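**Q** here are the coordinates; sequence isn't available:
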């Protein structure tokens, strides 16, 4: 084959597209991909390289679906309402980062529940008080993530 990665990349892209339409669980994605990869390995041992390449590309389809399902954003926590101002409190688990005119930090409101907070106001008084491990509370407008990738 002249382009050995073309078939696997096409299979992965097909799987990601399929994963956006229907959910792929662990068994649907990883186990099916491993089974097909095992078939491809057997075909390669029997000196059938083209068949092994096609089956290997087919193995990337369920794997791509599983990847698309793993990277899907989680829904908003039940205590948050999109578009409304709410009182948030928690521990800073990632200090200020990003450009100086629009820095952001990550706040953990409960174990395993993290929220990314952007400071839109220039010269905001909280800029100097956001340090790792610090517990803070504030009122903020909550929105669902857009253009998540």
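**A** Looks like it came in fine. A quick note: this is a predicted structure, and the numbers were derived from the prediction, not measured.

**Q** from now on I want contacts and neighbour counts done on CA atoms only, so please keep to that.
**A** Noted.

**Q** could you pull out the helices in the chain for me?
**A** Secondary structure of the chain (DSSP state H): helices at 6-21, 26, 32-45, 49-70.

**Q** so what touches the second one?
**A** This points to helix 26. For helix 26, the external contacting residues (CA atoms under 8 Å, 6 or more residues apart in numbering) are residue 66.

**Q** make TSV from the helices of the chain and add mean neighbour count to it.
**A** Converted to TSV, the helices of the chain look like this (neighbours: other CA atoms under 10 Å):
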stretch	mean neighbour count
helix 6-21	19
helix 26	15
helix 32-45	17
helix 49-70	22
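
**Q** packing partners of the biggest strand by length in the chain?
**A** In terms of residue count, the longest strand belonging to the chain (DSSP state E) is strand 85-97. Contacts defined by 3 or more CA pairs under 8 Å, 6 or more residues apart in numbering; DSSP states H and E place strand 85-97 against strand 104-110, strand 135-141.

**Q** use this one as the comparison:
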């Protein structure tokens, strides 16, 4: 007998206070983080403890996650690399290089718009779009 874990409720809870931006920027993840840190005065750092591991075709794929917690606020930023060795964290968004999740305190839509504009101003960034929960088929891949 096999049991299958239903993570749909967990995914809904995980995303209820989150905004997700999809970014097309064909540059190295560490270079992109450096540019984000300069522009936003953030300190994105890789967190190997929350790295996402997916197993497909009897192979493991690792997707790094960078994080930054805003001091004095209950607001965290997570930057996921969407592609590793030909596999995608969110296969429904193959064209995206990065996923930026903003999670925690309420963030206004104008603040999200300001963040998108600032990301667009970074060299190498071709597209920034907010992703709605309904469009994300593989939400559970983003849960750490």
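**A** All right, it came through fine. Small disclaimer: the values here were computed from a predicted structure and weren't measured.

**Q** just give the TM-score of the two.
**A** Comparison of the two superposed chains (TM-score structural alignment, normalised by the length of structure 2) gives a TM-score of 0.24, and 57 aligned residues with a CA RMSD of 4.6 Å.

**Q** returning to what we had before: the helices of structure 1: which one's closest to residue 113 of structure 1?
**A** When these are compared by CA to CA, helix 49-70 sits nearest residue 113 of structure 1, at 16.5 Å.

**Q** now do the buried residues in the longest strand of structure 1.
**A** Neighbour-count burial for strand 85-97 of structure 1, counted by 16 or more other CA atoms under 10 Å, picks out 88, 90, 91, 92, 93, 94, 95, 96.

**Q** let me know the distance separating the fourth one from residue 108 of structure 1.
**A** Using CA to CA, to the nearest Å, we find residue 92 of structure 1 at a distance of 6 Å from residue 108 of structure 1.

**Q** rewinding a little: can you lay out the helices of structure 1 as CSV showing distance to residue 135 of structure 1?
**A** Putting those into CSV (distance: least, CA to CA, whole Å) gives the following:
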stretch, distance to residue 135 of structure 1
helix 6-21, 37
helix 26, 36
helix 32-45, 44
helix 49-70, 30
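
**Q** residue 81 of structure 2: neighbour count?
**A** As a burial measure, residue 81 of structure 2 scores 23 neighbours (other CA atoms under 10 Å).

**Q** now swap in residue 75 of structure 2 and tell me
**A** Applying other CA under 10 Å, we find 17 residues neighbouring residue 75 of structure 2.

**Q** wait, it touches residue 19, no?
**A** No - in this structure residue 75 of structure 2 lies outside contact range of residue 19 using CA atoms under 8 Å: 11.2 Å.

**Q** contacting residues around the closest residue to residue 101 of structure 2 other than its chain neighbours?
**A** Setting aside the residues directly before and after it, residue 101 of structure 2 is nearest to residue 20 in space (CA to CA, 6 or more residues apart in numbering), at 4.5 Å. Residues near residue 20 of structure 2 by CA under 8 Å, 6+ apart: 99, 100, 101, 102, 130, 131, 132.

**Q** of the residues you listed, buried ones?
**A** Buried among the contacts of residue 20 of structure 2 by 16+ other CA under 10 Å: 99, 100, 101, 102, 130, 131.

**Q** what's the farthest-apart pair in those residues?
**A** Pairwise distances across these (CA to CA) peak at 11.7 Å, for the pair 102 and 131.

**Q** return every residue with contacts to both of those two.
**A** 19, 20.

**Q** quick one: neighbours of the spatially closest residue to residue 60 of structure 2 that is not a sequence neighbour, just the number.
**A** Nearest residue to residue 60 of structure 2, sequence neighbours excluded (CA to CA, 6+ apart): residue 54, at 5.7 Å. Neighbour count for residue 54 of structure 2, taken as other CA under 10 Å: 16.
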